[in-house]
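In: quick one, what's the 3D model for this:
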Amino acid sequence: MYIRKILLAIVFIGLGVAAYFAYFVYSAMFTPNTAFNNEQAYILIPTGADYNEVREQLEPLLIDIDKFDALAERKKYTANVKPGRYIIKKDMNNNDIINSIRSNNVPVRVAFNNQASLEKLAGRISNQIEVDSASLYNAMVNPEFLSEKGLSEATALQIYVPNSYEVFWNTSAEGFVNKMHKEYERFWNNSRTKKAEGIGLSKDEVMTLASIVHEESKKRDEQPRIAGVYMNRLRIGMALQADPTLKFAAYKLPKYKNTIIKRVLNVHKEIESPYNTYKNAGLPPGLITMPDISAIDAVLNYEKHKYLYFAADAKRLGYHKFAKTLAQHNINARAYQRYLSAQGINR
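Out: The predicted model follows:
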């Protein structure tokens, strides 16, 4: 009888322990454990991070971090941390949270506008994903990558078309530049490719000319007309004489470092550079900036006319006056020069 009571007591104690353990497991796995009021929260897990770093980010977001620890250990997540950007939704339980941060790496939408150089682009991107700007820049100018893609340092900027793109936050520098090259190939669809062939320009040449058009005018309604002027000049073998290319050449010289050229002067036209389109016929070796899609399409759909010249319009700032003859152009140009002088802009 006594032994029977002991056995019954052991059984009841065992059932109690089992019940408690079952409750603990159920509570740890299936009870909502979020402590924030927003609909969702994100955590960023760096490459090479361990569980302690993940835990540090999770602790302010959870009601009971200890129960999360216990389940994470049981599900072997503590030894299998993966980098990325992960979402935690309001009222998620620990089991769902672990499943989410284990396998649901959520992409970010990276956006960039007209960056004047690869260095500036790398800086802009590094603020949006994990990789640092130096690594990005090195990947952008990597000779092996450029050679494989048929690019050079002069044309490397062209594969980065201003837009927004989905990438994983922990994407590597090499992964990012390869992603952008694929997006560039997608941008050059059959329609754009046929248009480039139809106007007698390669993709590289379209992008280079578009960068000049973009620097000449940000007015979308005027860009096709400006593109038409340059196409007319190319067709007859006339030098492009594009002032933005002179500025680009000047800014590469120590003399003009950290300066802003507001007025192109004759001294700038004497700069020895393949980007000096007053001295060199045809297009420069590559882009002078990152052009908008509007400027690229303006080249592909340039306005057909007989204009060979244009000058900034002092009465409609941002727009230009167009001319078919040099005599008329000189009149337009002098009017704008008088405006600049009146504003005290001498260089």
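In: CA only for contacts and neighbour counts going forward, please
Out: OK.
In: now do the strands in the chain.
Out: 40-45, 84-89, 108-112, 163-167, 309-312, 320-323 (DSSP state E).
In: and those strands as CSV, adding mean neighbour count and distance to L61?
Out: Below are the strands of the chain laid out as CSV (neighbours: other C-alpha atoms under 10 Å; distance: least, C-alpha to C-alpha, whole Å):
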stretch, mean neighbour count, distance to L61
strand 40-45, 16, 8
strand 84-89, 20, 9
strand 108-112, 15, 21
strand 163-167, 14, 25
strand 309-312, 21, 57
strand 320-323, 20, 57
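In: one more, for comparison:
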Amino acid sequence: MRIKPKSPREAIQPEVAPAPPARSRHVRNPIVILINLVITVAVLTLLGGGAALYFGKQAFEEPGPLGSDSTVLISSGAGLSGITERLQAQNVIEDGIVDELLFNLGVRFYKNATRLQAGEYAFEAGVSMKDVMEALVSGKAVVHQVTIPEGWTTAQILQRVRSHPVLVGEITELPKEGDLLPETYAFTRGTTRQNIIDQMKAAQAKVLAAAWERRAPNLPVETPEDLVILASIVEKETAKADERPRIAGVFVNRLEKGMRLQSDPTILYGLYGGEAWLQDRSAIKQSELKKENAYNTYQIDALPPGPIGNPGRASLEAVANPSRTKDLYFVADGTGGHIFAETYEQHQANVAKWRKLEKEQREKEKAATPAPSN
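Out: The predicted structure follows:
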């Protein structure tokens, strides 16, 4: 085959490129076009959703706008929107449509929309939306307390419960003297006063049943009610825990010998009831000592007709298992405790010492008091 020579002009001319191949009929098919579009949209959606999830999760977990520790009250039945509104009003969550939407979506993403609980919650400064959500889901609300001292009368207890600023509602069932256990009771906001009283009654019944079950044999108390009565007297006689079993032992010894208990607090209760210790009564008048009343253990034999207060756990256990001594008397020693005696003669000597201490104390107080200026 002979090659036809090209002229110089033809040699420098570019060759014509071949025509592109014909487009496939499958590519031009509407179904293929639709599939490509769907795949493209899906990829873009996944990329956009992933980016939104990533940045949304970061915003959900980053510190919030709360500037200092604060408590927030979430009402029952508020719902997710109501809770969000409350959190924004308290500046726990930024006040804006974006943060509102972010918190709502975050709670729903974690499937907690119906698990948020009402209550009073304490949040630290800078708390994140996620931590807020977890707190509301856990239900770990702020815990309040009411403390009832041992030996308080029911009147004193009712006064404290009624005056507590967090408790709600009225006390509808008044408890009897000796039915309540003095302790510290924890509760959350919204707890009713009657509920606290019911807790005290249930606790006292449980402690009394245990003490009665473990009582020493042959005690001169015939019923659990008698044990409460004697424990209430022990409670009023001493505030020192280590003395309670010994004072209980004194009263048990006197009951076994048929002696009167001769406990001063029973006089006050018999005259003034549970109101006796709502006022300052540090001493008993001679007229009160001689005045007849059903509780005065200087006048009556054995136990009074009912408790003179609400004894605590330690006093109930002290009466159930008193110290085994021969003591029949005790008197204050001037230091908050008591001196015990087996005989009346020993007791009289102890009383003389106590009266001397009292006199010296009064003289010191008188000397320390500045004279009135003219």
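In: how about the helices in the stretch 251-374 of structure 2?
Out: Counting by DSSP state H, counting those that start in this stretch, residue ranges of the helices within the stretch 251-374 of structure 2 are 264-272, 286-290, 313-320, 344-368.
In: out of the ones you listed, flag the one nearest A202 of structure 2.
Out: Among the helices of the stretch 251-374 of structure 2, helix 313-320 comes nearest to A202 of structure 2, with 13.2 Å by C-alpha to C-alpha.
In: by how much does that closest one deviate from structure 1 on average?
Out: Helix 313-320 of structure 2 differs from its equivalent in structure 1 by a mean of 2.3 Å after superposition (mean C-alpha distance after the TM-score superposition for structure 1).
In: need the contact list for the closest residue to P107 of structure 1 other than its chain neighbours.
Out: Nearest-residue entry for P107 of structure 1: F168, 4.2 Å, with adjacent residues in sequence omitted and distances by C-alpha to C-alpha, 6 or more residues apart in numbering. Taking C-alpha atoms under 8 Å, 6 or more residues apart in numbering as the criterion, F168 of structure 1 is in contact with 84-85, 105-108, 129.
In: reformat those as a markdown table; add distance to I271 of structure 1.
Out: Output for the contacts of F168 of structure 1, formatted as a markdown table (distance: C-alpha to C-alpha, whole Å):
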| residue | distance to I271 of structure 1 |
| --- | --- |
| G84 | 48 |
| R85 | 49 |
| N105 | 51 |
| V106 | 50 |
| P107 | 46 |
| V108 | 44 |
| I129 | 39 |
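In: list the contacts for the one residue sitting closest to the centre of structure 1?
Out: Closest residue to the average C-alpha location of structure 1: F112 at 4.0 Å, with C-alpha atoms, centre = their mean. Applying C-alpha under 8 Å, 6+ apart to F112 of structure 1 gives the contacts 121, 124-125, 162-164.
In: what's around I212 of structure 1, how many residues?
Out: 26 (other C-alpha atoms under 10 Å).
In: ends of stretch 123-133 of structure 1, how far apart?
Out: 5 Å (C-alpha to C-alpha, to the nearest Å).
In: for stretch 290-310 of structure 1, same thing?
Out: Stretch 290-310 of structure 1 has its terminal residues 22 Å apart, counting by C-alpha to C-alpha.
In: show me what the residue nearest to the centre of structure 1 aligns to in structure 2.
Out: Counting by TM-score structural alignment, F112 of structure 1 lines up with T147 in structure 2.
In: now Y278 of structure 1
Out: For Y278 of structure 1, the residue aligned by TM-score structural alignment is Y298.
In: nearest to N218 of structure 2, out of the helices of the stretch 251-374 of structure 2?
Out: Here helix 313-320 is closest among the helices of the stretch 251-374 of structure 2 (C-alpha to C-alpha), at 10.5 Å.
In: where in structure 1 does that closest one align, residue-wise?
Out: Aligning helix 313-320 of structure 2 against structure 1 (TM-score structural alignment) gives residues 293-300.
In: so what's D179 of structure 2 closest to, chain neighbours aside?
Out: K201 (5.6 Å).
In: alright, that wraps it up for me.
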